[in-house]
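In: Structure, please.
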Amino acid sequence: MKRRPPFDLATLGPILAERADADGRELIIRDISGDVHIWLTDETAAEHPAVVVPPDGAHRLRLDLASRFIRRLLGHPVGLLPPKLRLTDLQRRHYMHLLHAADLYEEGGEPRDVASHVLRSEQAALPAIEFKDTAARKRADRLIKEAVAMVSREYLKILRGG
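Out: Presented below is the predicted three-dimensional model:
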C-alpha cells in the first residue's frame, strides 16, 4: 500500500486560532463554508487524517462539509457550497433586511423607521393615523418580529440548511 505524505496545513487556508495541550494540537482554519476545526492527536496525525461527524440534526450538512474538506485535503477542486448553504439573491436581500431591521429595532427604532430605512417605503412619510393601516406598516411589523426571532437563535436554522 502506497503511503500518502502528511497533509500540509498551509494549503487548507488561514489559521484563525491554534491551541496545544496534552491531548494534542487544535487548529481553526477559515473556509468559505465556515470554520474548520482540526485536531492533531500526535506528531503523526497528519499522516492518517480522519473526519468526525456528530450524529445531530445537521449530520447531512456536516457530511457535505466533511466531503468538501477531504477534497481540499487531497488537493482536488472543491466546487460550490452544498445546496442547503447557498443563498439565492432574494434570500440574501431578505436576510440583509432582517439584520438592518434588527439593528434599528435594538437602537429604539419603530415600524415607521423600518418602513423608511429598510423598506424605503414612501408610506412612512404619512401622518401616524394614516400610516398605521398601511401595507408598509404591516410589513415592517412582520420584519421586526422575524428579525427579533432570528437574532435570538432562529439563525441556527439557516446554518443547518433549513
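In: from here on, contacts and neighbour counts on C-alpha atoms
Out: OK.
In: I'd like the next helix or strand past the helix ranked longest in the chain.
Out: Longest helix in the chain by number of residues (criterion: DSSP state H): helix 89-106. Later in the chain than helix 89-106, the nearest helix or strand by DSSP states H and E is helix 111-117.
In: contact partners of the next helix or strand after that next one?
Out: Counting by DSSP H and E, the next helix or strand C-terminal to helix 111-117 is helix 128-131. For helix 128-131, the external contacting residues (C-alpha atoms under 8 Å, 6 or more residues apart in numbering) are 123-125, 137.
In: Filter those residues down to the buried ones.
Out: 123-124, 137 (16 or more other C-alpha atoms under 10 Å).
In: hmm, back to that, and which of the contacts of helix 128-131 is nearest R72?
Out: R137 (48.1 Å; C-alpha to C-alpha).
In: mind listing what the residue nearest to the closest one when sequence neighbours are not counted touches?
Out: Nearest residue to R137, sequence neighbours excluded (C-alpha to C-alpha, 6 or more residues apart in numbering): P111, at 6.1 Å. Applying C-alpha under 8 Å, 6+ apart, we find P111 in contact with 137, 140-141, 144.
In: ok, now S121?
Out: Applying C-alpha under 8 Å, 6+ apart, the residues near S121 are 115, 136.
In: 10 Å - rerun?
Out: 112-115, 135-137, 140 (C-alpha atoms under 10 Å, 6 or more residues apart in numbering).
In: for D31, same thing?
Out: D31 makes contacts with 12-15, 68-69, as judged by C-alpha under 10 Å, 6+ apart.
In: Following up with a second sequence; could you model it the same way so I can compare the two?
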Amino acid sequence: MRDDGGCVFAYDPNIPTTHSSVLWRPEVFPGVLLLTEAPSAFATAPFSAAAIGPVFDERADADGREIVIRDSSGELHISLRHAEAERHPAIILPLDDMMELRLDVAASLVRRLCRKDVDLLPARLRLTPLQKARLIQLLHTFDILRDGGGRRDIAKEILNSEQARLPSVEWKDSAARRKATRLVQDATALVERGYLKLLRGD
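Out: Model prediction:
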C-alpha cells in the first residue's frame, strides 16, 4: 500500500532499468518459487540452482536473494527468503487463487532436481510465438500513442496498411481504422494492469 511503505507495482520500480532480468513480485507471478529454511527434523539436500538449469541472473536485497534460471521453456525465479534456504531448503506454497499453478511450478523444480527432462514452467505460463508477436504489436502501439501518434500512424506503422492514406471520409469507415482502434483498446488495457493476467496464466 502507498501509505505503509509497500510497493504498488507488480515490478519493483527501484530496480534500475539496466538490470538484465525483470524480477516480478511473487504474489503476482506464480513463476516465482519461494524457498525458506526447512524444519530441523527434515533431512533435506542442499539446493543447487545449477542442478536445475543455466543461471541467467541473480540479485540480493533486504528480502533475500533471487535467482533466475532460463531455458527454452521460459524463466523460473527462485526466491530464497531465509539465510539457510540453500543449505536446508523447503518450498513455500501460499494457498491463494494461484495455488495450482504454484504447485505445478514446484513440481517442475522437484522433477528437475531428480534429473528429469521437464519444462521449467507449466504451459499456462509460457507464451506462444503468436502471443509474443501480438504483445510486441500492442507495446509498439502504446509507444506510438505515448509519443502523440494516432490511429492513422498505427495503421501505417503497425498494420502496414495503405488505407492510412485515405481521405477522412473513407478512412472513417475503413477496416484499417477499425483494426487500429482495437489495437489502441487492447494496448491501453495491457499497460493498465492487463499484463497481470499474463503473469497469472489467464
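In: Quick check: TM-score for this pair?
Out: The TM-score (TM-score structural alignment, normalised by the length of structure 1) is 0.81; 154 aligned residues with a C-alpha RMSD of 2.3 Å.
In: Show me what the residue nearest to R137 of structure 1 aligns to in structure 2.
Out: Here P111 of structure 1 is matched to R151 in structure 2, going by TM-score structural alignment.
In: And the contacts of P111 of structure 1, which of them are buried?
Out: 137, 140-141, 144.
In: what would those residues look like in a markdown table with distance to L87 of structure 1 and secondary structure?
Out: Below are those laid out as a markdown table (distance: C-alpha to C-alpha, whole Å; DSSP: H, G, I helix; E, B strand; the rest coil):
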| residue | distance to L87 of structure 1 | secondary structure |
| --- | --- | --- |
| R137 | 27 | helix |
| A140 | 23 | helix |
| D141 | 24 | helix |
| I144 | 21 | helix |
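In: what's the closest of these to G24 of structure 1?
Out: Looking across those and measuring by C-alpha to C-alpha, the closest to G24 of structure 1 is I144, at 45.5 Å.
In: quick revisit: can you tell me which of the contacts of helix 128-131 of structure 1 lies closest to G75 of structure 1?
Out: Nearest to G75 of structure 1 out of these is R137 (C-alpha to C-alpha; 52.3 Å).
In: For the closest one, what is the corresponding residue in structure 2?
Out: So R137 of structure 1 corresponds to R177, using TM-score structural alignment.
In: tell me the contacts of its match?
Out: 151-152, 154-155, 159, 161, 163-164, 170-171, 183.
In: One more: G148 of structure 2?
Out: Contacts of G148 of structure 2 by C-alpha under 10 Å, 6+ apart are F142.
In: Of all pairs in the buried ones among the contacts of P111 of structure 1, which one is the farthest apart?
Out: Maximum distance among the buried ones among the contacts of P111 of structure 1 (C-alpha to C-alpha): 10.5 Å, for R137 and I144.
In: Name the residues contacting each of these two.
Out: Contacts common to R137 of structure 1 and I144, judged by C-alpha under 10 Å, 6+ apart, are 110-111, 114.
In: Give the buried residues for stretch 109-126 of structure 2.
Out: Residues of stretch 109-126 of structure 2 classed as buried: 109, 111-113, 119-122, 125-126 (neighbour count, 16+ other C-alpha under 10 Å).
In: ok, those residues vs A90 of structure 2, which is closest?
Out: For these, the nearest to A90 of structure 2 is L109 (11.8 Å; C-alpha to C-alpha).
In: corresponding residue for the closest one in structure 1?
Out: Under TM-score structural alignment, L109 of structure 2 pairs with F69 in structure 1.
In: mean deviation of the helix or strand where that match lies from structure 2?
Out: In this assignment (DSSP H and E), F69 of structure 1 forms part of helix 59-73. Superposing on structure 2 and averaging over aligned pairs (mean C-alpha distance after the TM-score superposition for structure 1), helix 59-73 of structure 1 comes out at 2.0 Å.
In: what does that helix contact?
Out: Contacts for helix 59-73 of structure 1 (C-alpha under 10 Å, 6+ apart): 6-9, 11-13, 31, 33-34, 36, 49-56, 75-85, 159-161.
In: From these, which land in strands?
Out: V36 (DSSP state E).
In: picking up where we left off before, which helices and strands sit right next to the longest helix of structure 1?
Out: helix 111-117, helix 135-149 (3 or more C-alpha pairs under 10 Å, 6 or more residues apart in numbering; DSSP states H and E).
In: Repeat the analysis, applying 7 Å as the threshold.
Out: The helices and strands touching helix 89-106 of structure 1, judged by 3 or more C-alpha pairs under 7 Å, 6 or more residues apart in numbering; DSSP states H and E, are helix 135-149.
In: how big is the offset of the helix it packs on relative to structure 2?
Out: Mean deviation for helix 135-149 of structure 1: 0.7 Å (mean C-alpha distance after the TM-score superposition for structure 1).
In: Give the buried residues for that helix.
Out: Neighbour-count burial for helix 135-149 of structure 1 flags 136-137, 140-141, 143-144, 146-148 (criterion: 16+ other C-alpha under 10 Å).
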